[in-house]
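Visitor: okay, here's the prediction I keep looking at, along with the sequence it came from:
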Amino acid sequence: MNSPAGRGKDSARPYFFLSYAHTPRINPRAADPNLWVAKLYQDLCEAILQITDAPAGHPIGFMDRSMHQGQKWAERLSRELSGCRVFVPLYSPRYFKSEACGKEWHLFTRRSVYQRRPGAERMTGIVPALWVSMEHYTLPRVASELQFSHDSFGADYAAEGLYALMKIASYSSQYATAVLRLAQRIVDVADQTVIPVTQPLDFESSPSAFDPPEPTDRVRISVFSYRQPELPPTRSATCYGERRTDWQPFRPPSGRPLAEDAADVARNMGFQPTVHEFEEEAENLLAADRPAGPSVLLVDRWAFLDSQRAETVRRLDRRNLGSVSILEPWNREDQQCRDNERMLNDLGDTVLTVSRGSRRKPSLRGDAVGGSPGNLDDFRGELERAVMRASTAYEQETARPEPPQHRRPSIGR
């Protein structure tokens, strides 16, 4: 068949960009659930190699295997989106809640699409794929406006999605059929359209192409820590900055604020995170009858040495709000933390008596049951569970009717 592999500048451009929502692990030691997407990606690349004359070393596709971290990641994503020939969004409910996926869609659709042949079927450069069935899910406007039929990939694919075809052995032939037809569709769209390469746009400042999130899709991340000038003389300034949200407890190897890492994890889960100093959030958390949204508090136990500020955290702990999860990240590679572990544990016990005693609220103490989750990967796994617990509790709290307003009985007129 005629392949676009040798057509000028197209020969060095990936056929497709696979856009998907990262699925969180059940626990830090569980297998990575995104390996199923990686298998699909490899199968698509192999199928495209088989049906084209793409030479060895030709970039067949692009799939982001990172955790959406840092400026270099954002620049790489922007560069790939400015040059790929086809955009393949992997539909799932989680996908359309992901801000990062919405930004990928937005950046790709900033590019112009031209038909190679007059009168050909109108193509957008977007070839959606069903990861799971979306039959009972309302698609956002940009997806619902696409003129695309999934029926040609097979009835079982359209009813179940690729994930089910991969997981259920009896569907193996249907999976192979769906992958081959999806690969053929990608090649056809690449062959019949010209989507010029553009200058990469700024990923972080780009809007999401999807509809605005519901209030339950938001999560507020607050940090209880120090600014460098506030540190006690017994604590090194290495992990601190000008703001309390600059706290970097896992330095090294991580040299970025923990709140930024937490926000990335929340985005990958489909939430819209905001980051605050705890003091900015405390008044609302302590005064409101009901919370403004699910919240996660990241606690630096060294900051409990400031007894006045620690009292505010103690008051929040006593409220025992299900929609507020409290995490105590703990780097066991930090020599000062190890040397002062007993003292810091005792401080935490006096402040967080309710959270420490409740199994529904996760904590990253160094003496945690089942081991010492004192590294960044363990933190990410705990954060995923903390966000889900806070979000579920928030939905339950807001679903309850308002308590009745008791009025004093009137005594005549």
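Guide: Nice, thanks for sending it over.

Visitor: going forward, measure contacts and count neighbours with C-alpha atoms only.
Guide: Noted.

Visitor: check which element follows whichever strand or helix holds V179 along the chain.
Guide: For V179, the element it lies in under DSSP states H and E is helix 172-192. Beyond helix 172-192 on the C-terminal side, the first helix or strand identified by DSSP H and E is strand 193-194.

Visitor: so how far is that next one from its chain's centroid?
Guide: Relative to the centre of its chain, strand 193-194 is centred 32 Å away, using Cα atoms, centre = their mean, to the nearest Å.

Visitor: check which helices and strands it is in contact with.
Guide: Contacts defined by 3 or more Cα pairs under 8 Å, 6 or more residues apart in numbering; DSSP states H and E place strand 193-194 against strand 114-115.

Visitor: got the contact list for the strand it packs on?
Guide: By Cα atoms under 8 Å, 6 or more residues apart in numbering, the surrounding residues in contact with strand 114-115 are 122-123, 192-195.

Visitor: try this one side by side with the last:
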Amino acid sequence: MTQPRYYFYLSYGHSVRLRADDRPDTDHWAGQLFTELSGEVAKLVGADRRTPVGYYDDLVQPLADWKTALADVLSSTDVFVALYSPGYFNKSWPLRERASFISRYADPAMAEGFLLPVLWVPWSPWEHEAERGAALRLGAGIPEYAEEGLQAMSRLSLYRRQYRTVVRRLAYQIVTLAADAPRPAPLAVAIDEVSAEPTAASEIVLTVAVLAPARSELPPGRTAGSYGTTARAWTPYRDLQHFPLAEYVANVAERLGQPTRIVDRPDDLAALGQGAALVLIDPWAAATPDGLERLSGLAGRIPDWATVLLVADRSDPEYAARGATLHATVADTLVTAGVARSRITLLRDADRLAERMPSIIDQACTAYRKTAPVFLPKGADSTLPRITGEPA
């Protein structure tokens, strides 16, 4: 089946749905804009109402190859529409969408020519000044756009006329730029292969580390359905939108405004000591040939403030048969290597994990703030001033 061509892709600082019936408010208004913008573009190009002219990530089906599907869409899109907001810049996912689209062009300046920024939610004018200036151009002559942002305008009937003007203006710019888009379209780099670090007011980054077998190294008797080519592909609960657990945790954290990175290789474990830390362990890792050795090595890299989660599925027949014993083995190995037992939590239920994850992330960040060492700036005077009562 031939990949359809899209006039535009709508990118925003979305909140990933944790359940199929979860519909965060911010996503609702982005979805409404997408529908109205698609209608305006379709009218301008004379497209049939049933013909999709745009795309955004809510249309990606929760399949195992959803990242590949998104790369295919970005490769077939003429114009990238970015709904800029504070959340856009402190979440890695929308930044990687943008980086993937820009990667299509050898000259970044050419890529910028097909990127349409929108002021979705205003932010402090001294942050991301270039992006802010570019986004403000869309609303020239409409003061409400600069003051409120397009999301607020979409929600308030008071600004409905101005909102419609901006949407029509955006649609016209999409169609104009799409007419000059290169044919054939350059291919986008896969989301997993681009790097885009989130920026936020907080300097704390949550590192999510994963210790789980890859499909090629599963122990005898373990079904391969929950595993992929790397440790970060581990998916113990199939009903969480088919998200790998590490991606799920990272998206919950980013939904809470917490910049996050995922590591699953021994060489990257030093990142655990550079901020808040959450370690996800599959008990079946202990059954691999070098599992206990890897556990001991991991334990030596886990900082005192880190939270350790042993994650299993109580409904998995293989857990009842052997997984519970492996859980005890993992916990004992970590404790022997110096990890306090009080820092180790076992989660065996998807509903329980979804319920507790926001508080677990918050506690992990709080533990870092309370426990992590404080480093003085380079060149700082280490001598603290004293009040002596003597005149200056």
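Guide: Good, I have the coordinates. A quick note: this is a predicted structure, and the numbers were derived from the prediction, not measured.

Visitor: that older thread, of the contacts of strand 114-115 of structure 1, buried ones?
Guide: 123, 192-195 (16 or more other Cα atoms under 10 Å).

Visitor: residues near the aligned partner of D191 of structure 1 in structure 2, how many?
Guide: Counting by TM-score structural alignment, D191 of structure 1 lines up with T176 in structure 2. Look at T176 of structure 2: counted by other Cα atoms under 10 Å, it has 14 neighbours.

Visitor: if we can go back for a sec, could the contacts of strand 114-115 of structure 1 go into TSV alongside distance to A100 of structure 1?
Guide: Shown next, in TSV, are the contacts of strand 114-115 of structure 1 (distance: Cα to Cα, whole Å):
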residue	distance to A100 of structure 1
R122	27
M123	24
Q192	28
T193	26
V194	25
I195	22
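
Visitor: got the buried residues for the helix holding V179 of structure 1?
Guide: Of the residues in helix 172-192 of structure 1, those buried (16+ other Cα under 10 Å) are 174-176, 178-187, 189-192.

Visitor: and G221 of structure 2, how far is that from P317 of structure 2?
Guide: Distance of G221 of structure 2 to P317 of structure 2, computed by Cα to Cα, to the nearest Å: 11 Å.

Visitor: could you look up the SS state of R369 of structure 2?
Guide: Here R369 of structure 2 is recorded as helix under DSSP: H, G, I helix; E, B strand; the rest coil.

Visitor: show me what contacts it?
Guide: Going by Cα under 8 Å, 6+ apart, the list of residues near R369 of structure 2 is empty.

Visitor: with T193 of structure 1 instead?
Guide: Applying Cα under 8 Å, 6+ apart to T193 of structure 1 gives the contacts 113-116, 123, 125.

Visitor: which one of those sits closest to R13 of structure 1?
Guide: Closest approach between the contacts of T193 of structure 1 and R13 of structure 1, by Cα to Cα: G125, at 14.0 Å.

Visitor: that closest one matches what in structure 2?
Guide: Under the alignment (TM-score structural alignment), G125 of structure 1 maps onto F114 of structure 2.

Visitor: the closest residue in space to A271 of structure 2 that isn't next to it in sequence in helix, strand or coil?
Guide: Distances taken as Cα to Cα, 6 or more residues apart in numbering place T207 nearest to A271 of structure 2, at 6.7 Å, with adjacent residues excluded. Three-state assignment for T207 of structure 2 (three-state DSSP): strand.

Visitor: translate T207 of structure 2 into the numbering of structure 1.
Guide: So T207 of structure 2 corresponds to R220, using TM-score structural alignment.

Visitor: what's the answer for V311 of structure 2, then?
Guide: By TM-score structural alignment, V311 of structure 2 lines up with P329.

Visitor: its match and P294 of structure 1: what is the separation?
Guide: Note on P329 of structure 1: its distance to P294 of structure 1, by Cα to Cα, is 19 Å.

Visitor: next: E280 of structure 1.
Guide: E280 of structure 1 sits 15 Å away from P294 of structure 1, going by Cα to Cα.

Visitor: which one of those two has more residues nearby?
Guide: P294 (28 against 12).

Visitor: wait, doesn't the more buried one sit right on A266?
Guide: No - applying Cα atoms under 8 Å, one finds P294 of structure 1 not in contact with A266, separated by 11.5 Å.
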